[in-house]
Each structure stands twice: as C-alpha cells, then as structure tokens.
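>>> What follows is a predicted protein model with its sequence.
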Amino acid sequence: MPTHPQAYRPEAALTALGPTFWDPVAAADFPATQLRFRNDRAAAEVGLDTLTDAEWTEGFGRFVPLPGTLPQPLALRYHGHQFRTYNPEIGDGRGFTFAQLRDAQGRLMDLGTKGSGQTPHSRFGDGRLTLKGGVREILATEMLEALNVPTSRTLSLIETGEELTRGDEPSPTRSAVLVRLSHGHIRIGTFQRLAYLQDEDGMRALVGYVLRNLYGEESDDPLRLLDHVVTRTARLAARYMAAGFVHGVLNSDNINVTGESFDYGPWRFAPTWDPAFTAAYFDHAGLYAFGRQPEAIHWDVMQLAASLRLIADSDPLIALIEQFGPLYQLEITAALLWRLGVRPRTPEQDRALVQTMERALRTTATPMDRFFFDVFGGTLPDGYGDDWQPLRDALASYAPRKDRSHPYWQGSPCAMLIDEVEAIWSPIAERDDWSALHAKVARVRTMGEALA
C-alpha cells in the first residue's frame, strides 16, 4: 500500500449519492493476473507509484480495496442516446468505479475499470476486454495526453488468462482488465436516466455532487453545471479536431460532464484533414466522422440541457446551449495555434490564420502529422509549394511560442495511424514481444515534452 500518506488522499464521495445511483459488484475471479503495463507517471499524481508489482496486481487485478476509499466496486447506472437512439438499458456493463483519490491539484479522481467482469448491466455481454483493446487504449490515451487533449489516463493493464470470442478480432483472443484514472465517471447519460425516471430529488443530488466534487463549487444550481459542461465540452471538441482524433462513438453515455475524453473503442487518428473520415466500421452514416464531432458533442450536451429541464426553466438552459458554437470557435483557434507552435495575435488574425491552414490541409491532402511537425514554430519549409503560400504569408507575423531545440525536432513526426497500431500489436500477438509498445509510449511522451 502507499508509503507516502501525504500524497495518498483517499475519498469515498460517491457513496454519498446513495444506492439508487449504483450497484455494488465484485470483480471476476480471473485465471491469471499478469502485469503488462503500469503507468507510474499517472500513479504518482495520486500517491500510488510506490506500490510493488505484487501490490499493484492485487489492487488492480484482484481489486483488493485500497485503504480509506470505496469499500467495494460500484457499477454506475445511466442511460444514453446511442447513435441518436435512446437506450434505457445500459450502465456499467464491463466496468466499475472502485476507488476515489485526490490528485496533486486537489481534484477528485476515480479509478475505474474496463473488462472487470459482468454486472447487472452486462445484458448479453461477457464483461471482458480483449488484450488488444487494452493495448489500443494505452496508445490512445498516451497520444491524446501528449497532444493536449483532456483525457483519462490508462493506469494499468493486466492480462487475465481467458480466451475470448469476438467478431472483430481473430478468436479466441487474449483477455485483460484495464484500470483508468479519470476526473470523474459521471456522464450525460447519468442525468438522462434521472430525467427518464422523473427523479427530481436524484437530479438535484447529482447536480450538487458534480458541482461540489468535480468543479469545487458549493452549489446545486443546474445552470452553473450546464455552463461548466458547455465550456469544457466545447474545448474537448476543439482539441479532438486539432489532434486529428476521431473518437468513433460519441454517444451521450460516453461524454463525461468534466469534459474529459474517455472509453476508447474504435478510435483512429485521421491521416489527412478529411471531414468525412470515420473510425467505426459500423458508423455507416458518418454520424461521428472527424468533421462532425463538434456537432455530435453539441447534440449530446443538448440532451443534458433537456434532462435538466426537470429542475430548471427552459429559457436559461437554451441560452447556455447557444454558447457552445461561439466557445468552440474560440477553442479551435486556440488549439490549432498551440499545434502550430505560435503565439496568438488578434482574434481576427488568428481566425484568418486557422481558416487558411484548414483550407490548405483540406485541398492538398497533406499528412497532418507531417505538416504539424514541419510547421511548429511558425515557419513552413521550402518544400511546401505554391498552394501553401497564403499560409506562409499569414504565418509571417507570428512569433513562436517555443523553439525547436528539443531533440524531438531533430527526428521525424510521431504519429499514431492505424497501420502502426496494428504493427505494435502484431509482435505481442505472435511472440509476446512488448518492446514496440514500450518504445512507442516513450516516443509519444518525448513528443509531449517537446510540445508542452
């Protein structure tokens, strides 16, 4: 257990919501618990980096309770719109929240799982996670953190020794249990469930819980909550776009009310600035395509506003929802200037620069990772031809926010396209060789240092 009690600050705030919000559950009894990945950088933020591997495996593979926090795992109840169809029969079906801790900033953080076994919400699922799915989540969270996207962190991945059958992977395939560190696990769908049940007392309690514990405000005002969520989700949408990231499944049960991205399934990074690029093979209509993600997140936040009508008047809720678009425009400009590595100037100049950049990326189909690597600091190399002259002119008056002295800039761009993800997985599947994964994580973190 933690040896630095001043850094280990356990909490159990979730229990105050009461049993109508969750179901007590137990983790599956796995045949094996082989530690495959431990994120000591994230663990240090909540005082867990001093655990031995044996203690780590007991805590995050067998789920022996951490001292002072939740006495047992809790599967959260929620509903949600899935591809715009309302589903009241979901909830934590292969995961649970099993601990709450304060981080170095004083934020309340949850430890949640993926693949920890069946719950009352599993329906026909086995409650498990494939090892490949766990590896993909490591890669997604590491890359997004480096690219300045608010994201959960993959804390732990433990292989569990079961053979799983899946339609989208060669089967039988290996199994794992993943632990994520998140700034809360309260979703828009958590509020939708209460609206569906017409539970006014529960809605007020949940609004108060989120404002007190996740936003640090002694309030139970639903308008304050919606104001925060609109602001945070507009930022999330903008940073997805600047990162070239496609989540794939932006259902309302996958939107955290802290504006932190989480739960990575069919994600992809777009090779080029292609608004129609999709991540999920089952997204036939392109509902969650790259260019439609701001619209999708806005739509989900409208469902939160609709749910809050249970305890608030419509007009002020609508007024707050209408702020999403203007906030997104501010955030996408800021996010793209960050990726370009330049300091902002006037709002008019900044908007013009971003529009010029997007137009050039879209019309030339230039690889995004290559472009952002080359242009960082505000200077386009000579190899970029006449199509890029308007951007070169627009950048001329911008100052770099950071120089290119970091060793990262002497190499090549760090990308996370699907072919490389598969190439990282192949040696794990074929000969249990994890070196490519560890090398990639180190490379991504180096990029993050250069960009930060």
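That came in fine, so what should we check first? Residues are numbered from 1 along each chain as shown.
>>> Every contact and neighbour count from this point should use C-alpha atoms.
Noted.
>>> All the helices of this protein, residue numbers only.
All helices of the chain, identified by DSSP state H, fall at 40-43, 53-60, 131-146, 188-196, 200-214, 222-243, 293-308, 314-321, 324-340, 347-364, 368-375, 389-395, 418-431, 435-451.
>>> Go through these and name the closest to Met109.
Closest approach to Met109 among the helices of the chain is made by helix 200-214 (8.6 Å; C-alpha to C-alpha).
>>> what sits up against that closest one?
Residues outside helix 200-214 that contact it (C-alpha atoms under 8 Å, 6 or more residues apart in numbering) are 13, 17, 107-108, 183-184, 186, 191, 194-195, 217-222, 224-225, 258, 308, 310-311.
>>> Is it possible to mark the buried ones in the residues you listed?
Using 16 or more other C-alpha atoms under 10 Å as the burial test, the contacts of helix 200-214 include 13, 107-108, 183-184, 186, 191, 194-195, 220, 222, 224-225, 258, 308, 310-311 as buried.
>>> Does Thr379 touch Asp393 like I think?
No: here Thr379 lies out of contact with Asp393, judged by C-alpha atoms under 8 Å, at a distance of 9.9 Å.
>>> More neighbours: those two, which one.
Using other C-alpha atoms under 10 Å as the criterion, Thr379 and Asp393 rank with Thr379 on top: 19 against 13.
>>> got a list of what the more buried one touches?
Thr379 makes contact with 392, 395-396, according to C-alpha under 8 Å, 6+ apart.
>>> now swap in Glu218 and tell me
The contact partners of Glu218, taken as C-alpha under 8 Å, 6+ apart, are 208, 211-212.
>>> can you check Thr113 too?
Neighbouring residues of Thr113 by C-alpha under 8 Å, 6+ apart: 94-98, 177-180.
>>> Just give me the closest of those residues to Leu131.
Val177 (7.9 Å).
>>> which residue packs closest to that closest one, ignoring adjacent ones?
Spatially, and ignoring its direct neighbours in sequence, Val177 is nearest to Gly115 (4.7 Å; C-alpha to C-alpha, 6 or more residues apart in numbering).
>>> That neighbour contacts Ser122, doesn't it?
No: look at Gly115 against Ser122 with C-alpha under 8 Å: they stay out of range, at 11.0 Å.
>>> which neighbours do the two share?
Taking C-alpha under 8 Å, 6+ apart as the criterion, Gly115 and Ser122 both touch Arg94.
>>> Look at these two and report which has more neighbours.
More crowded of Gly115 and Ser122, by other C-alpha under 10 Å: Gly115, with 25 against 18.
>>> Please determine how far that one is located from Leu147.
Separation of Gly115 from Leu147 (C-alpha to C-alpha, to the nearest Å): 27 Å.
>>> Put this next to the first one:
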Amino acid sequence: MANQSSPKFSNRFAQLPQSFFTLVNPQPLENARWIIWNSQLADKFGFPTDVPQNALKQQLCGETVPDHFTPLAMKYAGHQFGVYNPDLGDGRGLLLCEVADKQGKLFDLHLKGAGLTPYSRMGDGRAVLRSTIREYLCSEAMAGLGIATTRALGMLESDTPVYREKQERGALLLRMAESHVRFGHFEHFFYTNQMAELKLLADKVIDWYWPELASAENPYAAMFTEVMERTALMIAQWQAVGFCHGVMNTDNMSILGQTFDYGPFAFLDDYDPSYICNHSDYQGRYAFNQQPRVALWNLSALGHALSPLIDKAEVEQILAQYEPRLQQYYSQQMRAKLGLHTVCANDGEFFSSFFALIETTHVDYPRFMRELSNLDSGDGSAVVDLFVDRERAQQWLDSYLERTTLEVDNVGQPVSPQQRCQQMRSVNPKYVLRNYLAQLAIEKAEQGDFSQVNALALLLAHPYDEHFAYQDYANLPPDWGKGMEISCSS
C-alpha cells in the first residue's frame, strides 16, 4: 500500500486498556474474491479506484495482517428486545484500523465476517452472502438518501461453507464508520462497575468526535445532548422515508446517530404504521411506528449508564428535549416531501388528513410521494390510480393542490408548481431498496450473477435521478414482495 495515494492509518481504539477489546487476527475465507468495490468511497480515502488485487486485497480480506493494522474485537453489552445482555461484543467482525479521508477525518475500517472472537457466543463468526449484500446495498441506499450511516468499501464472497438454515457461502463486508462506539459500550462499563473505564470512554468520545464540548460546563451532559440530537434527527429521517430498522437494541445504536448494523431492515411498500419487518420480533417491539418510542427508551438506557457522570435531573432534562426535537425534525422532513414549507393556519388539519389517507388506504408510500412530486407534468391521475377508493383520493388531491397555492418563497413571491415539484423530486426518491428487489438480486448472486446487485448499487447511490434505462426497478412490488419479514440469521 506504499504509493503516492496510500491511505493514512491510525489505531486509537487499540491504544485503550485491554478491558475495551481483545486482539484477534482474522480467519481467512477460502478463495475470497470481490463482488463489488466502492470506487467512489475508496477514492475519498486514497485507496485505488480499481478493484484491488494482490497484497492490498490480501490485507483487506484478512489473509495477511500488515503492521499498520491492529485487528481487535470490541467488548460491549446491551439491551436486546428490552432485556439486558452482558455477553455481547464483536462476535463476527474486527476493527482493523482507522483510515483518514482526504480532509483528515478518521473512519474505522471494519471487517465483518472475519471469524471467531471471544464474543462469538454460539456463533461461527461468519457472515453469509445474502446478509452481506443486504447490508452493502442498504448502507449505500441510506447514504444516497442523505441519512447518516455506516458505508461499505467493498464486499467479497468465498468458497467457505457457512451453515444457517441451509449451507451458504461465507462472505466479507468492509465497513467504514466514523465510530463503532455504541450505547452498549457505556452500558458494559456501567453494569460491571468499571467507572474509571466509563469515564475514560466518555473522555475519548468527546476528544475524538466533539472536542469543542470539552469546554462546556459539564462536557458529559453536552455529549449526551449531542447524542440525543443526532438520534432524534436520524429517527425523524427514518420515519419520513419509511425505513424500518428491525432490531433497535442498544448495542445497535451508534453514539454518532448513524444508521448502524443492518439486519432485518425494510423500507415500507404499502403504508402500514404497525409493520414489523423482523421475523423474530414476536411482540412488535420494533414495529415501524414504535421506532421513535424505542429510540427514547434506548437513550434513557444510555442516560442511566452515564449517571455516574451526569446528575439524574440533568439526564431527565436532556431526555425531555428528545420528543420536541424529533417532532421538529420530522415536520421539516415531511414539509419538504410534500412541498409545503410555508406555515399556514389550517396545516394541522391538513396534515391529519394526509396521514389518515395513507394509513387507512395503505397506499404504496414511496410511489405516492414520488407521484406527488410529478404533478407539474401530469393531471394527477397517476396519484389517483394508486388508490382503490379513487373518489376519496381525488378529494384529498384537490385539497392538496389548493393548499399548494398558498406557498410563497423567501421574498413572499408565489411558488410555481414547477419550482415546488423540482424541490420535491430532490427529497422523494424514485428508487427505493424494496425487500423484494434485494431478494431477487440475492437469488441471482447466489447463482453467480451479480448484475442486479451492481444495478441496485448504482440506482441507490442516486435514488432521486430518473435512470430511464432502469425503469423496472421503480415498479410497484408484486403481491408476494409486499410486507416481507426478514430473519436476523446471517
């Protein structure tokens, strides 16, 4: 890797005490080979834009460990489905090192599917092809939507057999994240009474990510406020685009408010607030409409873990800001998606009618929002055609068009339909990672054909563009593809 454009590496987490992690070398897969290489992301870090081979490929897939890598498995805990589990940690992924982007910001380089660690519990430390494809595509989809997320530098398949419900092929994901510190890291040190380590972790989080907070009256309260703010924004964005995470355990919550650990996720097809995408979520704890509440529950768990550093009253005061901030962010998101930025007297009633329409009719949410964005080039029939009750849909559409006439710009001039719709098309995607599309791509990939994986990666990186050559990917899902439940098994 020693060439003019070589990335710059560091190992800050490896310099922490041994109680934070265990050093573990990757266990190589048999005949690991590239499925996809994220050239655009690679260029930001000085990696070659061409698919890397030879020494670089061997290092990135764990076949060799260069001196500037310090592979380690992080130790953390967490509440899983509301129940505290102390026996968590990186069970199939390793933090290899940190890499600086061209602006000097450090990102973790993490290898998922790298083999057994002390925290694998009863698992084998491996990832399979289907889950690796899903995480790669969804992290790129979220980045394309402008939602804070981990990314993936690339993924590889192999000839190593991995046994789940059936025999599958082992795979690797090269994940990039500004941080892998989770709510569960703080919980681990709190519940094991390692208070010096708890304080050290908080100090490092402030130093690494928010050094400006060090001068606050209580830097730890300022840090918790920042986590709350970022979480509120992330959840508002999830709800606005119709994203279901599926497994919002505290060990899957990033302290930077980034979408993290893609498992049984889904994007809404028909608008169903109670939709449960996780096959294992028998109680519906992580249903789509429960995500805002669960995020607050998770923040409360983090606040409790930080109680040695922050007074209880101050923790509660910060938590009390979550719902107002979430509502503020969500209102901003939905106003942009509907093209209704001007605040008017009867907006409360109008937005209530909007949600009543989409909830009771279970209209296809992404298509409905996109068709509303195209009203400058049609008569609205494409919107009405999405509904069984066309009369009700037409009545609502008429009220919506009447409401849009009240829109004015920053200098008080009326906003034209063309202006409004152009802005709406920049926030209402044409292409969404529907579960059925991911499933079709996976089935082809398991037969050695990665054409649909590559097509989806292209579309999801730029989901607002028309991509006329790929129109079929914007079609409504078939009946079998709606409301799919996904297993956690990976």
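Structure's in. What do you need? Nothing here was measured: the structure is a model prediction, and the numbers come from that model.
>>> Can you check which part of structure 2 stretch 115-126 of structure 1 sits on?
The counterpart of stretch 115-126 of structure 1 in structure 2, using TM-score structural alignment, spans residues 113-124.
>>> what angle do the lengthiest strand in structure 1 and helix 53-60 make?
If you go by DSSP state E, structure 1 has its longest strand at strand 153-164. Per axes from the mean of the first three to the mean of the last three C-alpha atoms, to 10 degrees, the angle that strand 153-164 of structure 1 makes with helix 53-60 is 80 degrees.
>>> which residue numbers in structure 2 go with strand 153-164 of structure 1?
Under TM-score structural alignment, the match for strand 153-164 of structure 1 is residues 151-162.
>>> Now tell me what touches the matching stretch from outside.
Residues contacting stretch 151-162 of structure 2 (C-alpha under 8 Å, 6+ apart): 29-39, 41-42, 61, 126-129, 132-133, 136, 139-140, 143, 167-177.
>>> hmm, which of the residues you listed are the buried ones?
Buried members of the contacts of stretch 151-162 of structure 2, scored by 16+ other C-alpha under 10 Å, are 29, 32-38, 41-42, 61, 126-129, 132-133, 136, 139-140, 143, 168-177.
>>> what's the neighbour count on Pro271 of structure 1?
Look at Pro271 of structure 1: counted by other C-alpha under 10 Å, it has 19 neighbours.
>>> Repeat that for Ala54 of structure 1.
12.
>>> just Pro7 of structure 2 next, same as before
For Pro7 of structure 2, the neighbour count with other C-alpha under 10 Å is 20.
>>> wait, isn't it in contact with Pro48?
No: with contacts counted by C-alpha under 8 Å, Pro7 of structure 2 stays clear of Pro48, the gap being 9.4 Å.
>>> Would you mark the buried spots in the match of strand 153-164 of structure 1?
For stretch 151-162 of structure 2, the neighbour count (16+ other C-alpha under 10 Å) marks 151-158, 160-162 as buried.
>>> so which two of the residues you listed are the farthest from each other?
Arg151 and Pro161 (25.9 Å).
>>> just to revisit the earlier point, what's the closest of the helices of structure 1 to Tyr86 of structure 1?
Tyr86 of structure 1 sits nearest to helix 188-196 of all those, at 9.5 Å, using C-alpha to C-alpha.
>>> who does that closest one touch, helix- and strand-wise?
Applying 3 or more C-alpha pairs under 8 Å, 6 or more residues apart in numbering; DSSP states H and E, one finds that helix 188-196 of structure 1 contacts strand 80-82, helix 200-214, helix 293-308.
>>> Spit out the contact partners of the residue nearest the centre of structure 2.
Nearest to the geometric centre of structure 2 sits Thr259, at 2.9 Å (C-alpha atoms, centre = their mean). The contact partners of Thr259 of structure 2, by C-alpha under 8 Å, 6+ apart, come to 147-150, 234, 253.
>>> I'd like the residues you listed as JSON lines, with distance to Met369 of structure 2 appended.
Shown next, in JSON lines, are the contacts of Thr259 of structure 2 (distance: C-alpha to C-alpha, whole Å):
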{"residue": "Ile147", "distance to Met369 of structure 2": "18"}
{"residue": "Ala148", "distance to Met369 of structure 2": "22"}
{"residue": "Thr149", "distance to Met369 of structure 2": "23"}
{"residue": "Thr150", "distance to Met369 of structure 2": "26"}
{"residue": "Met234", "distance to Met369 of structure 2": "20"}
{"residue": "Met253", "distance to Met369 of structure 2": "29"}
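>>> Of these, which is the nearest to Cys344 of structure 2?
Nearest to Cys344 of structure 2 among those is Met234, at 26.5 Å by C-alpha to C-alpha.
>>> Please name the residues that touch the closest one.
By C-alpha under 8 Å, 6+ apart, the residues touching Met234 of structure 2 are 147-148, 257-259.
>>> Looking at the buried ones among the contacts of stretch 151-162 of structure 2, which are in strands?
Mapping those onto strands (DSSP E) picks out 33-37, 127-128, 168-177.
>>> Let me see the contact set for the closest residue to Ala127 of structure 2 other than its chain neighbours.
Residue nearest to Ala127 of structure 2 in three dimensions, not counting chain neighbours: Gly113, with 4.5 Å by C-alpha to C-alpha, 6+ apart. Residues near Gly113 of structure 2 by C-alpha under 8 Å, 6+ apart: 92-93, 125-128, 170-173.
>>> Now distance to Asn454 of structure 2 too, for these, in a markdown table please.
Compiled in a markdown table, the contacts of Gly113 of structure 2 are given as follows (distance: C-alpha to C-alpha, whole Å):
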| residue | distance to Asn454 of structure 2 |
| --- | --- |
| Arg92 | 25 |
| Gly93 | 24 |
| Gly125 | 26 |
| Arg126 | 23 |
| Ala127 | 20 |
| Val128 | 18 |
| Gly170 | 19 |
| Ala171 | 16 |
| Leu172 | 17 |
| Leu173 | 15 |
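>>> Count the neighbours of Met122 of structure 2 for me.
For Met122 of structure 2, using other C-alpha under 10 Å, the count is 8.
>>> how near is it to Asn85 of structure 2?
From Met122 of structure 2 across to Asn85 of structure 2, the span is 14 Å (C-alpha to C-alpha).
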